[in-house]
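I need the structure of the sequence given here:
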Amino acid sequence: DQIVFTYLHLAADEQQTKALIKSKSVDIAYETIEKDNGSLPLLLPMSEVAGRMATQEAAKYLEMPQGGMGVLLGGVTGVEPATVVVIGGGVVGINAAKMACGLGAKVYILDMNLERLAYLDDVMPANCFPVMSNAAVLRELVLKADVVIGAVLVAGAKAPKLLTKEMLKEMKKGSVIVDVAIDQGGCFETSKATTHDNPCYEVDGVIHYCVANMPGAVAKTSTLALTNATLPYAVEIANKGWKKAMQENKEIKRGANVIKGKVTYKAVAQAFDLDYSPVEEFL
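Have a look, this model is predicted:
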């Protein structure tokens, strides 16, 4: 059996999904390995890197030579700092917000979970304001934002489009939006995947940074962080074989996306209107 164990992000990639179905391989996605508490241990290290990079890149593209409005993220004495809006209070969001707060920006972090907002209120510094997310609040905040960072995740599924074209038209010219959710299709209506060689484009005067696989730019850090997390799972699959590993470890079983030509992850099947087969059928 050929086993593919890596980041797949199939819900945003129909071509790859159909190719894996055709190959009859066993395809286990890093991003859907899930613990009993709902955490995603193999997405965590890259989410940390991408969140921190999001603020770093936004600060750079706010500079006028890069096409931005010429605002320093943290301001200086007597001059207001930039306003950063982070959509999503998960691992990406909290890391993006930490970096922005550390640089001195005024940061709003939006989430729909009250418990998460309470946690963020406890752990984040005074220049970070956790806010309950809804369409009206989002529209209000993006209008005054210098930077918007999309850090939304629906595990294994396509990201929802939260920043609309209409909202974008009303944003400040020269502001920057960073879509970290681009690997799952993006959470801005105007997002399209870019590369590290050509990372940005402009729509309605707003700079879009939508690089897929952002952590690839800091490959040494990313490789060490990812290997620390993935190696125990890889060793277990190699030693036991995929079937026994899934039987004995629910986290690995939850990671199964495609097995022997059948889609075994519900969100992927729903994304492309494909038949869904529970993984238990193969065990």
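
Could you use CA atoms for every contact and neighbour count after this?
Noted.

contacts for stretch 249-266?
Stretch 249-266 has contacts (CA atoms under 8 Å, 6 or more residues apart in numbering) with 20-36, 156, 233, 245-247, 268-269, 274-279, 282.

quick one: the strands in the protein?
3-6, 26-29, 83-87, 106-111, 128-132, 147-150, 176-179, 200-203, 206-209, 256-259, 262-263 (DSSP state E).

what's the burial count for Lys161?
Lys161 is flanked by 17 other residues according to other CA atoms under 10 Å.

ranges for the helices of the stretch 1-150 of the chain?
Applying DSSP state H, counting those that start in this stretch to the stretch 1-150 of the chain gives helices spanning 14-23, 44-61, 91-102, 114-123, 135-144.

Tell me the buried residues in the fourth one?
In this case it means helix 114-123. Arg116, Leu117, Leu120, Asp121 (16 or more other CA atoms under 10 Å).

The last one now?
By 16+ other CA under 10 Å, the buried positions in helix 135-144 come out as Leu138, Arg139, Leu141, Val142, Lys144.

could those residues be laid out in TSV, adding distance to Met64?
As requested, the buried residues of helix 135-144 are exported to TSV (distance: CA to CA, whole Å):
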residue	distance to Met64
Leu138	26
Arg139	25
Leu141	23
Val142	20
Lys144	19
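
Thr227 is nearest to which of the strands of the chain?
For the strands of the chain, the distance to Thr227 is smallest for strand 3-6, at 11.3 Å, taking CA to CA.

Can you list the helices and strands that the closest one packs against?
Contacting strand 3-6 under the criterion 3 or more CA pairs under 8 Å, 6 or more residues apart in numbering; DSSP states H and E are the following elements: strand 26-29.

wait, Asp275 sits on Val268?
No: Asp275 lies out of contact with Val268 (CA atoms under 8 Å); the separation is 9.7 Å.

quick one: which of these two has more around it?
For Asp275 versus Val268, neighbours defined as other CA under 10 Å are more numerous around Val268 (25 against 12).

Tell me how many other residues surround the closest residue to the more buried one other than its chain neighbours.
Nearest residue to Val268, sequence neighbours excluded (CA to CA, 6 or more residues apart in numbering): Ala11, at 4.7 Å. By other CA under 10 Å, 25 other residues sit near Ala11.

for the residue minimising distance to the centre of the chain, what are its contacts?
What sits nearest the mean C-alpha location of the chain, by CA atoms, centre = their mean, is Ala181, with 3.8 Å. By CA under 8 Å, 6+ apart, Ala181 lies in contact with Gly150, Ala151, Val152, Leu153, Ala159, Cys187.

Alongside the first, I'd like the structure of this one:
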Amino acid sequence: MIIGVPIEIKNNENRVALTPGGALELIKRGHTVYVQDNAGFNSGFPNELYESVGAKILPTIEAVYDIAEMIMKVKEPIESEYKLIKEDQLLFTYFHFASYEPLTKAMIENRSVCLAYETVEKADRSLPLLIPMSEVAGRMATQQGAKYLEKPIKGKGVLLGGVPGVSPGRVLVLGGGVVGTQAAKMAAGLGAQVTIMDINLDRLRYLNDVMPANVVTRYSSEVNIRELIPIMDLIIGAVLIPGAKAPNLITRDMLKDMQKGTVLVDVAVDQGGCIETCKPTTHENPTFIIDDIVHYCVANMPGAVPYTSTVALTNATLPYAIELANKGWKKACNENRELELGLNVIKGDVVYKAVAEAFDLPYVDVKKHLN
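A predicted model of the protein is given here:
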């Protein structure tokens, strides 16, 4: 198979979809890998490293899309890429369709095959291609939240860990999944007083057992959220419903109950956000303020640490990419239920129910395209 790796052109997206080591594993199996000029540079992988393992460098993004049978990316295609995507071309990347209707309709119209990292799912319901970036984003959420609590950038002026004689900061984490667990772990490590909320009691029991003493668990309900937000310094939204839009747990009217300079970090923003007032921001302009509450809603947080993120992502995606390249997408998805669940749009049909429901589009059973 011919695999193409274009440069990521979303604002301040410094990751690349494939390391040179990952390219080598595909090339060893008889596949051809084309990498756009300097696609890996910001992640610490210059052209020479790709060429040393047998990958070929192409000068433009147009050339990569034109030649490749499978495109491997990190983030969803943006508008300038829509016209480059060909019918029947396989795109293997994060899409987060349910949060952006124009992208969904563009992929329907170009009749490509869209296999989304974020909905590849194991039998135990875990999301193996979302986990590594969720780990990065969860840890970064606390790191960024701690920074934006500083007074010069309009925060409360609270040091999360406190100092002797001064109470530590308070952190509320909404969601006890991978993102929330990592965020809580980092906040606890800084010495903050942390509350983590979820609706899954089994998960809360587990977190209660494994977290340090400065982390407590609470059942997630509107009443409990409203009780806690007036005393919190940092609130991290870490809720995920696979493939679907996140629910709004922090609503517009709740801002009035928060102290001036409270920081909100919405890690779920690329799935529509779980904080009603959040809208996607960039690393270039990461925050905005509503009612004296600081909002940090960067949709590609791991892009700020591209070396770590690229290596972690390739570790997870490579086995699936090899399977797709070796067998072709149809056979691979027929034989691997995990990959089948990654299929969202196929040749004009929406085959992932949550995406169809998000925009009231017709839903087509994926088996139509696999049989």
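
And the TM-score between them?
Here the TM-score for the pair of chains, by TM-score structural alignment, normalised by the length of the first structure, is 0.99; 283 aligned residues with a CA RMSD of 0.5 Å.

picking up where we left off before, mind giving me a markdown table with the helices of the stretch 1-150 of the first structure and columns for distance to Ala225 of the first structure?
Formatted as a markdown table, the helices of the stretch 1-150 of the first structure follow (distance: least, CA to CA, whole Å):
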| stretch | distance to Ala225 of the first structure |
| --- | --- |
| helix 14-23 | 26 |
| helix 44-61 | 6 |
| helix 91-102 | 14 |
| helix 114-123 | 23 |
| helix 135-144 | 33 |
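
For Asp204 of the first structure, find the nearest of the ones you listed.
Asp204 of the first structure lies closest, by CA to CA, to one member of the helices of the stretch 1-150 of the first structure: helix 135-144, at 13.4 Å.

For stretch 48-65 of the first structure, give me every contacting residue.
With contact meaning CA under 8 Å, 6+ apart, stretch 48-65 of the first structure is reached by 66-73, 91-100, 146-147, 149, 151, 174-178, 180, 207, 209, 214-215, 222.

how about it, aligned to which bit of the second structure?
Counting by TM-score structural alignment, stretch 48-65 of the first structure falls onto residues 135-152 of the second structure.

So which bits of the matching stretch are buried?
Within stretch 135-152 of the second structure, the residues that count as buried by 16+ other CA under 10 Å are 135-142, 144-150.

chain center to that stretch, what's the gap?
16 Å (CA atoms, centre = their mean, to the nearest Å).

what do we get in the first structure for Thr195 of the second structure?
In the first structure, Thr195 of the second structure lands on Tyr108 (TM-score structural alignment).

Neighbours of Met69 of the first structure, how many?
The tally of other residues near Met69 of the first structure (other CA under 10 Å) stands at 20.

From Glu63 of the first structure, how far out is it?
6 Å (CA to CA, to the nearest Å).

hmm, back to that, and the contacts of stretch 48-65 of the first structure, which are buried?
Among these, the ones that count as buried by 16+ other CA under 10 Å are 67-73, 91-100, 146-147, 149, 151, 174-178, 180, 207, 209, 214-215, 222.

okay, and stretch 91-110 of the second structure goes to which residues in the first structure?
Residue span in the first structure matched to stretch 91-110 of the second structure, by TM-score structural alignment: 4-23.

same question but for stretch 238-246 of the second structure, I mixed them up
With TM-score structural alignment as the criterion, stretch 238-246 of the second structure aligns to 151-159.

how long is the matching stretch from one end to the other?
Stretch 151-159 of the first structure: ends 10 Å apart by CA to CA.

contacting residues around the counterpart of Ile177 of the first structure in the second structure?
Using TM-score structural alignment, the partner of Ile177 of the first structure in the second structure is Leu264. By CA under 8 Å, 6+ apart, Leu264 of the second structure lies in contact with Gly145, Leu234, Ile235, Ile236, Gly237, Ile293, Val294, His295, Tyr296.

switch to 7 Å and redo it
Leu234, Ile235, Ile236, Val294, His295, Tyr296 (CA atoms under 7 Å, 6 or more residues apart in numbering).

roughly how far apart are the last one and Glu357 of the second structure?
Between Tyr296 of the second structure and Glu357 of the second structure the distance, using CA to CA, works out to 28 Å.

ditto for the fourth one
Taken as CA to CA, the spacing of Val294 of the second structure relative to Glu357 of the second structure amounts to 32 Å.

tally of neighbours for Lys279 of the second structure?
By other CA under 10 Å, the residues close to Lys279 of the second structure number 18.

quick one, what contacts the nearest residue to it once chain neighbours are set aside?
Excluding the flanking residues, the one nearest Lys279 of the second structure by CA to CA, 6+ apart is Cys297, at 6.4 Å. Neighbouring residues of Cys297 of the second structure by CA under 7 Å, 6+ apart: Val265, Asp266, Val267, Val269, Cys278, Lys279, Pro280, Thr281, Pro286, Thr287.

which position in the first structure aligns with Cys297 of the second structure?
Under the alignment (TM-score structural alignment), Cys297 of the second structure maps onto Cys210.

Wait, Ile229 of the second structure touches Met258, no?
Yes: the criterion here is CA atoms under 7 Å, and Ile229 of the second structure meets it with Met258 at 5.9 Å.
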